[in-house]
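Undergrad: Dropping the sequence and predicted coords here.
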Amino acid sequence: MKLPIHTLEEIKKLIPQKEPFIMVSSLLSCSSEEGITALKIEPNNILVEENKFSEAGLLEYMAQSIALQSGFLAKQLTNGKPQIGYIVSIKSAEINKLPRVNSTITSTIKNLHEIAGIRDSVVTIKNEKEEIIARAEIKTYLVDHEG
């Protein structure tokens, strides 16, 4: 699998989420330290409210961006199945602006550290104007996918 990844079929191989609850469209770059994802906000997205992507949508996009990075690394480094991540905590979440339908947002995931399967990451979301619209520190617990 090579970067960038833009197809839903390839995304579905890397994350445990299923349609219609997939909140990532692309994996643009990925390393164990940092990943960059994108999401085109479609009008039929179940987390769109009044033509804007909701706060819950932004937080879910952050979590799925972490999952996509983890899934890609698992595939590349170990040729294994994607790990399942459980959110342990969301700290310092800031949502400055809700993006509109048909816009594309990008997230940058910076992994701060990982100890005993718990990964601490900072996720920053920008809009098409490169404005920071949301940011949070998210701890996830990664477990091997069974089945």
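TA: Received the coordinates, thanks.

Undergrad: can we go C-alpha only for contacts and neighbour counts from here?
TA: OK.

Undergrad: which parts of stretch 117-135 are buried?
TA: Judged by neighbour count using 16 or more other Cα atoms under 10 Å, the buried positions of stretch 117-135 are 118-127, 132-135.

Undergrad: Against that first model, consider the following:
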Amino acid sequence: MELAQPIYDKRFVGNLIPQKFPFVMVDKLLSYSETSIVAGLEVVEDNIFYKDGTFLEPGLIEHMAQTVALHTGYQFYLRQEMAPTGYIGSISGVEIKALPQLGDEIETAVTILQEFAGITMVQISTTVNGNEIASGQMKTVLAK
């Protein structure tokens, strides 16, 4: 099932992931399919990873990871089931080319490369204004 329209309700999106305020790094669900997702985040001053006009590297990586978690959370929401907690198994090949600034809209696209027995390998690309600022691969594991 694909997402008919983007979801901009921050509370709804936040309820689809296990992280809670102030550690939520996704605020919109822009597209969803069984094998991909695009999530967004507006860089605001009160974000815990914002400092001196810049959204820092750990926040960018956490945003990437939470986009993966959002895919799982929305998938379970569609099935009307409680989503399990997931963990980052590994991060590889991450390249950060630029850091977002105050007011920037970050968009992260995740493509599922492989999924088996609760382990998911994904390719991630993060952009601001259509320009790729970060990319990499991540492996996540669902808690049993």
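TA: It's in. Since the model is a prediction, treat every value here as computed from it, not as a measurement.

Undergrad: Got a TM-score for the two of them?
TA: Remark: TM-score between the superposed chains equals 0.94 [TM-score structural alignment, normalised by the length of the second structure]; 142 aligned residues with a Cα RMSD of 1.4 Å.

Undergrad: just to revisit the earlier point, show only the entries of the buried residues of stretch 117-135 of the first structure found in strands.
TA: If you go by DSSP state E, those have 118-126, 132-135 in strands.

Undergrad: Make TSV out of those and add distance to I66 of the first structure.
TA: As requested, those are arranged in TSV below (distance: Cα to Cα, whole Å):
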residue	distance to I66 of the first structure
I118	12
R119	10
D120	10
S121	8
V122	10
V123	8
T124	11
I125	12
K126	16
I132	18
I133	18
A134	15
R135	13
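
Undergrad: picking up where we left off before, quick check: the farthest pair among the buried residues of stretch 117-135 of the first structure?
TA: For those, with distances taken as Cα to Cα, the pair at the greatest spread is I118 and N127 (28.6 Å).

Undergrad: The counterpart of Q17 of the first structure in the second structure - how many residues pack around it?
TA: By TM-score structural alignment, Q17 of the first structure lines up with Q19 in the second structure. Neighbourhood size, Q19 of the second structure [other Cα atoms under 10 Å]: 15.

Undergrad: what helix or strand is Q19 of the second structure on?
TA: Taking DSSP states H and E as the definition, Q19 of the second structure sits outside all helices and strands.

Undergrad: Let me know the secondary structure of the nearest residue to L14 of the first structure once chain neighbours are set aside.
TA: Leaving out its chain neighbours, the residue that sits closest to L14 of the first structure by Cα to Cα, 6 or more residues apart in numbering is G71, at 4.5 Å. What DSSP: H, G, I helix; E, B strand; the rest coil gives for G71 of the first structure is helix.
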